[in-house]
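Colleague: Requesting a structural model of the entry that follows:
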Amino acid sequence: MKRVIVGLSGGVDSSVAAYLLKEQGYEVIGLFMKNWHDDSVTISNECPWLDDSNDAMIVADKLGIPFQTVDLSEQYKERIVDYMFHEYEKGRTPNPDVLCNREIKFDVFMKIALELGADYVATGHYCRKATLEKDGKEIYQLLAGVDTNKDQSYFLCQLSQEQLSKSLFPIGELTKPQVREIAAKLDLVTADKKDSQGLCFIGKVRLPEFLQQQLKPKEGVIVEIPESNQAFHKETPSFSNKLEELEYLSEKASYQVADGKVVGKHQGAHYFTKGQRKGLAVGGTAEPLFVIDTNVDDNVIYTGQGKQHPGLYKRALFVSNEEVHWVREDLALQVGETMKVQARIRYRQELQNATLYQVENGMYVEFEKPQSAITEGQFVAWHHGEELIGSGVIS
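Modeller: As a prediction, the model looks like this:
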């Protein structure tokens, strides 16, 4: 019997994952990760870790599997929270869920599981793993979950071949309603539990208050940039080569306060992200205002009216070499090579047709159609069909 350690989070997905593995004849152990101690920034009673760990324990008891809790809050603070503060400070918007999988669940947690004699680690992610043989070597594939509405392969876009080799995703072949149905039949306490929202394992966090622990509020102005601004009506220059064009298409716009009008005040540019609409508290415009850029050095937020504002759209992005990650290392591009892919720049976005261009210092991703709110610090993930083959941090 192979031993599998399941990350039991106290939710319905990991509960059913544990049940399915037991049915398949594995020796299953449930392990709950405690990653957070500070309840002062979590929103009242929404998914505090204590309720979750109790639910996980009740599920383990019901399934007749051993259960224990591990405290990873120190590593979580170091690898996720500190990183988040650091990124926000630089005016970037990190994705803690992707990081949490790479750094905590499939690294720190996985090492603990392997030390406990596990052959595999399993989670309740909606994705699938497949294997293929190439040049006599086994290669692991990360595939989208069958439930297109819940596919979570994006959150695992930073996993390595080594991590995938030791991972199992038991519910990847199921839809969410099927998972809930199984849990209901088994009368599991988590059957009707709402999906957790917010930071991986912390629960719903009030982000500004959370960030204020380290990043002090400081008042700045909100500037509205009109669509008539000349930056949006420049003639496209002619390029002598593709690289010049890619540099031009992925260039970050630069605005000055004088380019628009001051329409309000904010408490810190680093609390805002591109494409954000909520929290600006500016009224009186024909269409809602969206953040089109933030400047943390000058502490200014630039906004534009409406979802179609040209300041939101770009056709290409850049990922520096140290941030390029291939799940399928065998497909990695060499300098000068290109590859047609489908890509997304955020979770749940429909896959978009794109082309990768590997250059000396990194990789350009050029989209067929302009993309809204390409945000520095977020992850771009690229696919061949239902297989996620690589990803990178947008720079």
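
Colleague: Please count neighbours and contacts with C-alpha atoms only from this point.
Modeller: Will do.

Colleague: Would you mark the buried spots in stretch 93-108?
Modeller: Neighbour-count burial for stretch 93-108 flags 93-106, 108 (criterion: 16 or more other Cα atoms under 10 Å).

Colleague: first to last residue in it, what's the distance?
Modeller: 24 Å (Cα to Cα, to the nearest Å).

Colleague: same question, stretch 24-38
Modeller: Note: stretch 24-38 ends 38 Å apart using Cα to Cα.

Colleague: One more: stretch 88-99?
Modeller: End-to-end span of stretch 88-99 (Cα to Cα): 15 Å.

Colleague: mind checking how far it is from the chain centre?
Modeller: When distances are taken as Cα atoms, centre = their mean, to the nearest Å, stretch 88-99 is centred 9 Å away from the chain's centroid.

Colleague: now do stretch 149-168
Modeller: 12 Å.

Colleague: What segments of the chain are helices?
Modeller: Secondary structure of the chain (DSSP state H): helices at 12-23, 49-63, 73-76, 82-89, 96-99, 109-115, 161-165, 176-185, 207-212, 242-250.

Colleague: Is it possible to get TSV of those that adds distance to residue 148?
Modeller: Putting those into TSV (distance: least, Cα to Cα, whole Å) gives the following:
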stretch	distance to residue 148
helix 12-23	16
helix 49-63	26
helix 73-76	30
helix 82-89	29
helix 96-99	19
helix 109-115	27
helix 161-165	21
helix 176-185	10
helix 207-212	29
helix 242-250	30
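
Colleague: Here is the second sequence; please produce its structure so I can put it next to the first one:
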Amino acid sequence: MKRVIVGLSGGVDSSVTAYLLKEQGYEVIGLFMKNWHDDSVTISDECPWLEDSNDALIVAEKLGIPFQTVDLSKEYKERIVDYMFNEYERGRTPNPDVLCNREIKFDVFLKIALSLGADYVATGHYCQKDTIQVEGKPVHRLLAGADGNKDQSYFLCQLSQEQLSKTLFPIGHLTKPEVREIAKEQDLITAGKKDSQGLCFIGKVKLPDFLQQQLQPKEGVIVEIPEDQSFYQKSIPDFDSKEDELAFFSNKIDYSVDQGNVVGKHQGAHYFTIGQRKGLAVGGTAEPLFVIDTDVNENVIYTGQGKAHPGLYRRTLFVNQDEVHWVREDMRLNIDETMRVEARIRYRQPLQTATLYQVDSGLYVDFDEPQSAITAGQFVAWYVGDELVGSGVIG
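Modeller: The predicted model follows:
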């Protein structure tokens, strides 16, 4: 009997994960990760980790599996929360959920599981894994979940072959309604429990409140950039090389206050992200304002009217070489090589066709169609078919 440690979160997905593994004959142990206990930043009437750990315990008892709690709040603060604050301070928008999987669930947690004699860890992610042979060696493939509506492969885009080799995704071939049905049939307390929202493990956090603990409010101006500005109509030069062309299309515009009109005030540019519409509190425009850029040094937010504003769109993004990650190491590009892929720059975005170009300094992702709100600090993940093969932090 192989031993599997399940990250029991107190939700329906991990509950059914544990049940299915037990049915398959594994020796299953449930482990609840306590990663946060500063209740001042969660929404007041909830104490998510307490309620969730109780539900996880009840599920473990129902399934007749051992259960314990591990406190990873120190590692979580160092690796996720401090990183988040640092990124926001630099005017970037991090994705804590991707980091949480790479740094906590499939690193700290995985190491604890292995130290307890586990052969594998298992999570309730909606994604799938299979193993193929490449030149006589096993290679693990990270595949999209069967439920297109719930596919969570994007959140696992930073996993390595080593991490995948020790991981099981028992519900990846099921849809959410099927998972709930199994939980109901087995009379698990989590069967009807709503999916958790908010930050990975922290619960339903008010992000501005969370950021304000560390990043002081600082009044600045909101500037609206008209869409008929001349720099949006600039002519495309003749390029000496493909790399010059990609650099041109990946360049962000450097805005200045004198290019637009001051339309309001804000409490800190580092609280805002590109593409954001809510929270600007500026009325009186024909179409809603969207954030098209933030300048944390000058503490200015640049906005444009409407979803189609040209300041929201770019065709090409760049990933610095030290931020390029291949799940499939055997498919890594050499300098000057290209690859046709489908890519997404945020969770739930439909896949977009693109070409990867590997250069000395990093990787360009050149989309067939301009993309809205390409945001520094977020992850771009690229797929071949339904397999996620690599990812990187957008520069």
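
Colleague: out of the buried residues of stretch 93-108 of the first structure, which one sits closest to residue 218 of the first structure?
Modeller: Lowest distance from residue 218 of the first structure to those (Cα to Cα) belongs to residue 93, with 18.4 Å.

Colleague: separation between the residue nearest to the closest one when sequence neighbours are not counted and residue 321 of the first structure?
Modeller: Leaving aside its chain neighbours, residue 93 of the first structure sits nearest to residue 377 (4.9 Å; criterion: Cα to Cα, 6 or more residues apart in numbering). Residue 377 of the first structure sits 14 Å away from residue 321 of the first structure, going by Cα to Cα.

Colleague: same thing with residue 67 of the first structure?
Modeller: Residue 67 of the first structure is 41 Å from residue 321 of the first structure, by Cα to Cα.

Colleague: quick one on the thing from earlier: any idea which of the helices of the first structure gets closest to residue 136 of the first structure?
Modeller: helix 161-165 (15.5 Å).

Colleague: So which bits of that closest one are buried?
Modeller: 161, 163, 164, 165.

Colleague: ok, average deviation of it from the second structure?
Modeller: Here helix 161-165 of the first structure, set against the second structure after superposition, deviates by a mean of 0.1 Å using mean Cα distance after the TM-score superposition for the first structure.

Colleague: which residues are contacting that helix?
Modeller: 106, 107, 129, 139, 140, 141, 142, 327, 328, 329 (Cα atoms under 8 Å, 6 or more residues apart in numbering).

Colleague: between the buried residues of helix 161-165 of the first structure, which is nearest residue 82 of the first structure?
Modeller: residue 163 (23.5 Å).

Colleague: ok so, going back, hey, which of the helices of the first structure is tucked in deepest?
Modeller: Neighbour counts (mean count of other Cα atoms under 10 Å) averaged over each of the helices of the first structure peak at helix 12-23, with a mean of 23.

Colleague: Now do the contacts for residue 140 of the first structure.
Modeller: 129, 130, 131, 132, 161, 164, 165, 328.

Colleague: Superposed on the second structure, what's the mean shift for the longest strand belonging to the first structure?
Modeller: The longest strand of the first structure (DSSP state E) is strand 362-372. In the superposition against the second structure, strand 362-372 of the first structure averages 0.2 Å from its aligned positions (mean Cα distance after the TM-score superposition for the first structure).

Colleague: Output the residue interval of the second structure matched by that strand.
Modeller: Aligned by TM-score structural alignment, strand 362-372 of the first structure corresponds to residues 362-372 of the second structure.

Colleague: So which bits of the matching stretch are buried?
Modeller: Buried-residue list, stretch 362-372 of the second structure, by 16+ other Cα under 10 Å: 362, 363, 364, 365, 366, 367, 370, 371, 372.

Colleague: ok, and what's touching it?
Modeller: Counting by Cα under 8 Å, 6+ apart, 246, 275, 312-322, 324, 352-358 sit against stretch 362-372 of the second structure.

Colleague: Can you tell me which of those are classed as buried?
Modeller: 246, 275, 312-321, 324, 352-358.

Colleague: Just those residues: which are in strands?
Modeller: When DSSP E defines the strands, the subset of these inside them is 313-320, 324, 352-358.

Colleague: The closest residue to residue 329 of the first structure other than its chain neighbours and residue 348 of the first structure, how far apart?
Modeller: Nearest non-adjacent residue to residue 329 of the first structure, counting by Cα to Cα, 6+ apart: residue 161, 7.9 Å away. Counting by Cα to Cα, the gap from residue 161 of the first structure to residue 348 of the first structure is 24 Å.
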